[in-house]
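> Generate a structure from the sequence data that follows.
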Amino acid sequence: MHTPIETVNKLSAAIAAMLNDTGFAPYHGAVKVGVDLGTADIQTLVLDRHNRPLACYLRWAEVVRDGIVVDYQGAREIVSEQLQCAAQRLDVNIERVATAFPPGTDPRISVNVVEAAGVEVSTVIDEPSSVAQLLSLQHAAVVDIGGGTTGTAIVEQGRVVASADDPTGGHHITLALAGHYGLPYDKAEWLKRMDDSGDVLAVVRPVIAKMADLVRRHIAAHAPPVIYLTGGCCALHGFAEVFAAELADTEVVVPERPLHLTPLAIAACADAPDVRLQAV
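Modelled structure (predicted):
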């Protein structure tokens, strides 16, 4: 299903409006469920068969670091709780879900956590490829900037032809803020998430520019005309503009709520029969 960025913005707004809502809203029909196990957060999203959001749960949690689950029990408990909340809200049984992994990492890391929560993983796909599939991209790049990594996938003729993962992400932006202002890490993380003035950008611009330079090297041989950014730290005021300045010959597109794009894409591919344990 082709999903233009305008539709993604509307769906993401609906997700934000129902985020962590446990109110009873029974649904009768097939559902698609995605679990996004990130470095900074875990999100579980339930869609109907037309990719319309029904329930979404987010917990900020540092259970993954450098592609490795450092708090397996904590991750399992969060996923289990989110699945239970979704099932109770919608009055449905959730038995099969989709999940994803950063390019270049072992997909079993995410799969093991989700399966330990008591459900079957029917679909697993690398994170940027899920976004490329949702948007039905033909010639583009998807850059998924997570808490600890930046994943880049290059799409040509509708297929992912190359992918890479770099050990830099929102965590490094937080460290730059902590060092500059002399703040504890959690205070710097709060400042990053809450900034809407642009003051943070002056401090972290070099970190963002380094991310953009890494991406520029990955895409150089492919010359995609457009890059789609996803990941929570892309919402930082001025982030997309720094990327665009570093990649002057490439259009840079960021959705209005980039935090929810990858979970949306993962859930949307939950019923795709050809991506089970697909690695790039």
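
> can we go C-alpha only for contacts and neighbour counts from here?
Fine.

> for stretch 49-67, which positions count as buried?
Judged by neighbour count using 16 or more other Cα atoms under 10 Å, the buried positions of stretch 49-67 are 51-58, 61-65, 67.

> another one to check against the first:
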Amino acid sequence: MESLEKANQILAEFEKIANTNTAKSFDPKDGFKVGVDLGTSSIVLVVLDGKDQPLFGAFEFADVVRDGLVVNYQQSVQIVSRLKQQAEEVLGFPLTAASGAIPPGTVGNNKRVVANIIESADMAADQLVDEPTAAALLLGVSEGAVIDVGGGTTGISVFEKGQPILVVDEPTGGTHMTLVIAGYFQETIEEAEQRKRDISKERENFTIVRPVVQRMAEITRQALLRQPTEPLYVVGGAAYFKEFEGEFANYLQQEVYKPVYPQFVTPIGIAMSSHIIFPQEGE
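As a prediction, the model looks like this:
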């Protein structure tokens, strides 16, 4: 699939520079775009050039969002501000605006809080897109469904002719995996989270969290009963397990595609949704 191959190339380039405190070469005439992803387990800042190629990336692990809602506003602002400062020092120009994302169906003050955090970090809030729609931008999805498995929720967007026609969001995600691991080993949430991130324990961990993955697949199945579609793409940090998409495909009896570094799909898509800014405008 050509669109998936292109997305994988961008993801691989971003992964090379993420948290290295370095940036790719940049022609100011191309302009740049900025995206901020307030995730359940981490906050990611992405800077792309005007051609949607990665320039800079940084993230911090954080516990500021639960079930899609910001629960620690001040810490969120502090982290975004730190990431912004780091980017500006490396790139050599100010980041004057950034886009953000929200779980599908978020409304009212819960939606506005993402924009408020961006603005409190001294950037104008550009676009606010729902997370699966952001992911679809990078994946080039015009037909099919994007399943965004985050820390707190599983969000599903079904697309037709490039537009979302069905949006579903349910509170089952990576946090629930951590809770299951904590219960299994009778350890703290913090210990279980570290265990979950330990690549050497991935096979054992996946066996333990398989029921949670099947619950995510059932949420997806129910959505597809309302609006059958293909292909299916799964993204999000909680989908990093090697066996994840296979378990989904077996449950759904339908092929499921997962891009490389699925945790970075939505953050890059958020940046892609932004308007192009030119450095001289912020000087």
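
> Which two of the buried residues of stretch 49-67 of the first structure have the greatest separation?
Arg52 and Arg65 (31.2 Å; Cα to Cα).

> picking up where we left off before, so which of the buried residues of stretch 49-67 of the first structure sit within strands?
Among the buried residues of stretch 49-67 of the first structure, DSSP state E puts 53-58, 64-65 in strands.

> hey, where'd the helices end up in the stretch 151-280 of the first structure?
170-181, 185-194, 199-219, 239-246, 261-268 (DSSP state H, counting those that start in this stretch).

> Among those, pick out the one with the most neighbours on average.
For those, the largest average neighbour count (mean count of other Cα atoms under 10 Å) is found in helix 261-268, namely a mean of 29.

> how far apart are it and its match in the second structure?
For helix 261-268 of the first structure, the mean distance to aligned residues of the second structure following superposition is 0.7 Å (mean Cα distance after the TM-score superposition for the first structure).

> contact partners of that helix?
Helix 261-268 of the first structure is contacted from outside by 8, 12, 32-36, 43-47, 51, 97-100, 125, 127-128, 130-131, 133-134, 144, 230-231, 255, using Cα atoms under 8 Å, 6 or more residues apart in numbering.

> Quick check: which of the helices of the stretch 151-280 of the first structure is nearest to Val119 of the first structure?
Of all the helices of the stretch 151-280 of the first structure, helix 261-268 sits nearest to Val119 of the first structure, with 14.5 Å by Cα to Cα.

> against the second structure, where does that closest one fall?
Aligned by TM-score structural alignment, helix 261-268 of the first structure corresponds to residues 265-272 of the second structure.

> And that stretch, how far out from the chain middle?
7 Å (Cα atoms, centre = their mean, to the nearest Å).

> OK, contacts around the residue lying closest to Cys233 of the first structure once chain neighbours are set aside?
In space, and not counting its chain neighbours, Cys233 of the first structure is closest to Gly170: 5.7 Å by Cα to Cα, 6 or more residues apart in numbering. Gly170 of the first structure sits next to 145-149, 233 when contact means Cα under 8 Å, 6+ apart.

> what does Thr150 of the first structure give?
Thr150 of the first structure sits next to 143-144, 165-169, 211 when contact means Cα under 8 Å, 6+ apart.

> Just flag the most distant two among those.
Maximum pairwise distance among the contacts of Thr150 of the first structure (Cα to Cα): 13.2 Å, between Val143 and Pro167.

> still on that earlier bit, in the second structure, which of the contacts of Thr150 of the first structure still touch?
Contacts conserved in the second structure for those, using both residues aligned by TM-score structural alignment, their matches' Cα atoms under 8 Å: 143-144, 165-169, 211.

> Could you list which of these belong to strands?
By the criterion of DSSP E, membership of these in strands covers 143-144, 165-166.

> so which of these comes closest to Val121 of the first structure?
Asp144 (21.8 Å).

> Quick check: the aligned residue for the closest one in the second structure?
Using TM-score structural alignment, the partner of Asp144 of the first structure in the second structure is Asp148.
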